[in-house]
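*Asks:* With the input below, show me the fold.
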Amino acid sequence: MKRTVLLLVLLMAAGTASAQVPSPSQPPTPPPMPTPRGEVLYSCPGGIDFASTFSNDGELATLRMPGQPDIELSRAPSGSGFAYSDSYYELRGRGREATLTAAGRSMRCHAAGRPGEPPRTYAGGTLTVTLFPDGTFRLRDRREGAAEPVLDVGQWAQEVEGGVRMVLRGIDNSRRAFRELSVDKLVADDGTELRRTEKTDPIDGKFRLAGMYRDAQDGGLFTACLVGRTYGVAPGGAEPELEKAWVEATPSREASLYVEIIGGFDNNNSITVDRFLTLKRDGACPALVFRGSALRDTEWRLVELDGTRPTFTEWRRRPLMRLDDAGRFTASTGCNTLAGDFVLDPDGLRFVPGPMTLMACPPTEAEIEKSFVEALTAVRTAQISGTTLDLIDATGKRRMRLEARGR
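*Replies:* As a prediction, the model looks like this:
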């Protein structure tokens, strides 16, 4: 049953060696892409978001998809990335990008937020915002004259259009945007400055939450609509009332039903239920707003250069690029490798290429390399849509289109 249901979800979602000439200054070798650890929330443009929990020893990945039973995958042989499989399902990827496959049908996904990093809290004016590494946020707004602070919860994502903007989408489709001047400072659209605090504020409180609930052998599971993440339901409070309503309405022990509650988040990252509001057998969560791949710490693969789509006899010849958090980039032109600096600020995105290896290239690769470097130095802004990165020059012309590499 579990295999059939997930397969249906996926079906709906898919659709010549040369001598080296030493360079006086060799570019650094890119560090290996990290293997996921802990819980990672994957966003899948055109598909269904899901979470995967990776064991500390890296031998097991447990997939959680809204409304479905957990799926355990064992580690499988892989090259430079990671792979998990149970001979029917396969999760394979590199760094932040991944591909989930079942019965030959695949969907491309990327990690939301900044997995592995600690939560970050920013405060300024009446606002306090905490960004969690799984791409979720909690917000408290102590508005003047209000008896109680306004609380919000939802998804956060970095959007790149010129500079970086931090976008929060919360309850009632609310949207807040901030310019990210640095890792320590955000500026709201109204000019309010929020600075990073030394101590993380979990923003405890009672939130109105909607999601898909089912009872499991070791307790209830609640998949919050706003964030697409599955939480355990803590015992106590109105949890027995919620469980009773689900038992009376469920058509099967594995069915998830739409519920609305008033609740919060405990220290074990579970949901606490203070009030059970309603259950709808035919209810469903609205589609999540798709979150694009992160500009930094993603391996980008060239698919278009100055309006043409280069062809390659070998996929390893396809140019790649990766940006890091220290303002450095590394790239492969398909023949040589280069490194340099980049600047991303409210004025746009600019690359400053540095040293490059001097391998003699076949004519086709040499022409692609020349165009790649020329286009890179002309870039002045960037746009990300899903897993696609467009690099644009000062005239508005798209010089390069790249895709996040998932496998």
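
*Asks:* hey, let's count contacts and neighbours off CA atoms from now on
*Replies:* Fine.

*Asks:* Now for residue 221: which residues touch it?
*Replies:* Going by Cα atoms under 8 Å, 6 or more residues apart in numbering, residue 221 touches 213-215, 230-233.

*Asks:* Closest one of the residues you listed to residue 349?
*Replies:* Set against residue 349, the nearest of the contacts of residue 221 by Cα to Cα is residue 230 (36.1 Å).

*Asks:* was I right about the closest one contacting residue 224?
*Replies:* Yes: using Cα atoms under 8 Å, residue 230 is in contact with residue 224, at 6.5 Å.

*Asks:* which one of the contacts of residue 221 is nearest residue 376?
*Replies:* For these, the nearest to residue 376 is residue 230 (40.8 Å; Cα to Cα).

*Asks:* Which helix or strand contains the nearest residue to the closest one once chain neighbours are set aside?
*Replies:* In space, and not counting its chain neighbours, residue 230 is closest to residue 223: 4.0 Å by Cα to Cα, 6 or more residues apart in numbering. Residue 223 is located in strand 219-224, with elements delineated by DSSP states H and E.

*Asks:* want to put them side by side, so please do this one too:
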Amino acid sequence: MQTHLERIKKDLEVLATYTSTPGFGVTRSSYSKEDKQAREYLIREMEKLNLKIYEDGISTLFGRKEGTMTDAPVVMIGSHYDSVVNGGAFDGPVGCIAALEVLRVLEENHFINDYPIELILMNAEEGATFGQGSGVTNSRGMLGTLTMEELTMKRNRFGQTKLEAMKEYGLVPNLESAKRKPGSIKNFIEVHVEQGPILENENKDIGLVGFVPGIGRYKLCLFKEENNDTKTAIDYFNALFDEMLKSLKNKITGIIIPLSTDNDNCIEYKVEIRTLNKEIIEQIDFKNKINDMVNIVIQKTGLHIELEEMARINYPNPTPPSIMNKENVEKMERICNKLGYSYMILNDGSGHDAMMMTEFTDTNMLYVPSVGGLTHCPEEWTDYEDIKKGADVLLHLVMDIAVNKR
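*Replies:* Coordinates of the predicted model:
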């Protein structure tokens, strides 16, 4: 069995038309008119497949294919269909359409699954919509880590809180009903574009994720003052930061990135650390460690510097590393070999819903190549043939794990 290229292409091209910025990429923000348009299209496609269609208390959309076993945990596949402002047509929708196409093929071939299979279509993954740390809303709703307080903490570009935008969308959130019971999801699997150049550079069709590093993010604001040199200050900080990384003997990696800002009073930098070592983030308070470096730079330069955490709401900073289900990674390796698709293990650090789900259930991610590594921009592109290959791998994995082998 294989998925159908032309259907995948058509779905993605249709979804790309639901944008508030035609000609300037895809802008499909959470709880917007364009969100509703995409949702209505996806519902129409699901209705053709005899799925049980329902929403949870925060408007996450599901299509359920029942299995032979009643009250069994579900195999859940899908991704998000919202976008950043002036984003691309592939980040998120690729995983939604790959999963939708899998269910089409299973229906057409009268596949009998023992475990129920649920297509999940999420509309609030992008943290940029309501500000740093506010993303992956739908998956956090299922885990029970989304709070009512968060819904009023930050605002979108129209000045609305998340709660206000939800109400305008026609949604009265019920966080309790969105929570999934432990053990209710057998597997969570997400296909996504890589959002980086590695697969393309290595000429590989598929990236199989084994781990997602834990990520810590902080923002430095260096205030401009007379007779004080911000370049000297950031150079001092860079040296101290590099010294810390070396002292931890490759247990963490880090980067300092200039941030574009309209603030005339300060220059901003993002400090980011990543690690696959769970113990080190339990042993070291990195905010305090970075703050100590800031104080040393202040003493040396006299510059006013402020440190701010860029943490995900209600989560530690850094987050712990996310470990994918190893058995399924090995199954996907065998599937790729059988189908003749080249692959590599790609332990990527991007934040996705799958990263959140690893603490709740067996989780896996697979990537398809991004041309030029471009993402979150109108030029974002993934070849449809590559998307089909990712959907094929997903199809064969689902056919394996949705059958009771006892």
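
*Asks:* Can you calculate the TM-score here?
*Replies:* Overlay of the two chains. TM-score (TM-score structural alignment, normalised by the length of the second structure): 0.25; 180 aligned residues with a Cα RMSD of 7.3 Å.

*Asks:* ok so, going back, just the ones of the contacts of residue 221 of the first structure in strands?
*Replies:* 213-215, 230-232 (DSSP state E).

*Asks:* Could you point out which of these is nearest to residue 91 of the first structure?
*Replies:* Nearest member of those to residue 91 of the first structure, counting by Cα to Cα, is residue 230, at 18.7 Å.

*Asks:* how close does that closest one sit to residue 64 of the first structure?
*Replies:* Noted for residue 230 of the first structure: a distance of 7 Å to residue 64 of the first structure, by Cα to Cα, to the nearest Å.

*Asks:* More neighbours: which of these two?
*Replies:* More crowded of residue 230 of the first structure and residue 64, by other Cα atoms under 10 Å: residue 230, with 23 against 20.

*Asks:* That one and residue 262 of the first structure, how far apart?
*Replies:* Shown here: residue 230 of the first structure relative to residue 262 of the first structure, a distance of 16 Å by Cα to Cα.

*Asks:* Equivalent analysis for residue 338 of the first structure, please.
*Replies:* To residue 262 of the first structure, residue 338 of the first structure is 53 Å away according to Cα to Cα.

*Asks:* out of these two, which sits in the more crowded spot?
*Replies:* Shown here are residue 338 of the first structure and residue 262; by other Cα under 10 Å, residue 338 has more neighbours (21 against 18).

*Asks:* Nearest spatial neighbour of the more buried one, chain-adjacent residues omitted?
*Replies:* Closest residue to residue 338 of the first structure apart from its sequence neighbours, by Cα to Cα, 6+ apart: residue 356 at 4.1 Å.

*Asks:* Next secondary structure element downstream of the host helix or strand of residue 256 of the second structure?
*Replies:* For residue 256 of the second structure, the element it lies in under DSSP H and E is strand 253-259. Scanning forward in sequence from strand 253-259 of the second structure by DSSP H and E, the next helix or strand is strand 266-275.

*Asks:* Specify the angle between that next one and strand 253-259 in degrees.
*Replies:* Going by axes from the mean of the first three to the mean of the last three Cα atoms, to 10 degrees, strand 266-275 of the second structure is angled at 160 degrees with respect to strand 253-259.

*Asks:* and for residue 230 and residue 64 of the first structure, which residues touch both?
*Replies:* Residues touching both residue 230 of the first structure and residue 64 by Cα under 8 Å, 6+ apart: residue 51.

*Asks:* Buried ones in the lengthiest strand in the first structure, by neighbour count?
*Replies:* Assignment by DSSP E gives strand 150-161 as the longest strand of the first structure. Neighbour counts over strand 150-161 of the first structure (16 or more other Cα atoms under 10 Å) mark 151-161 as buried.

*Asks:* Show which residues not belonging to the next helix or strand after it make contact with it.
*Replies:* Using DSSP H and E, the helix or strand that directly follows strand 150-161 of the first structure along the chain is strand 163-169. Around strand 163-169 of the first structure, the neighbours that count as contacts under Cα under 8 Å, 6+ apart are 137, 154-159, 174-181, 344-349, 381.
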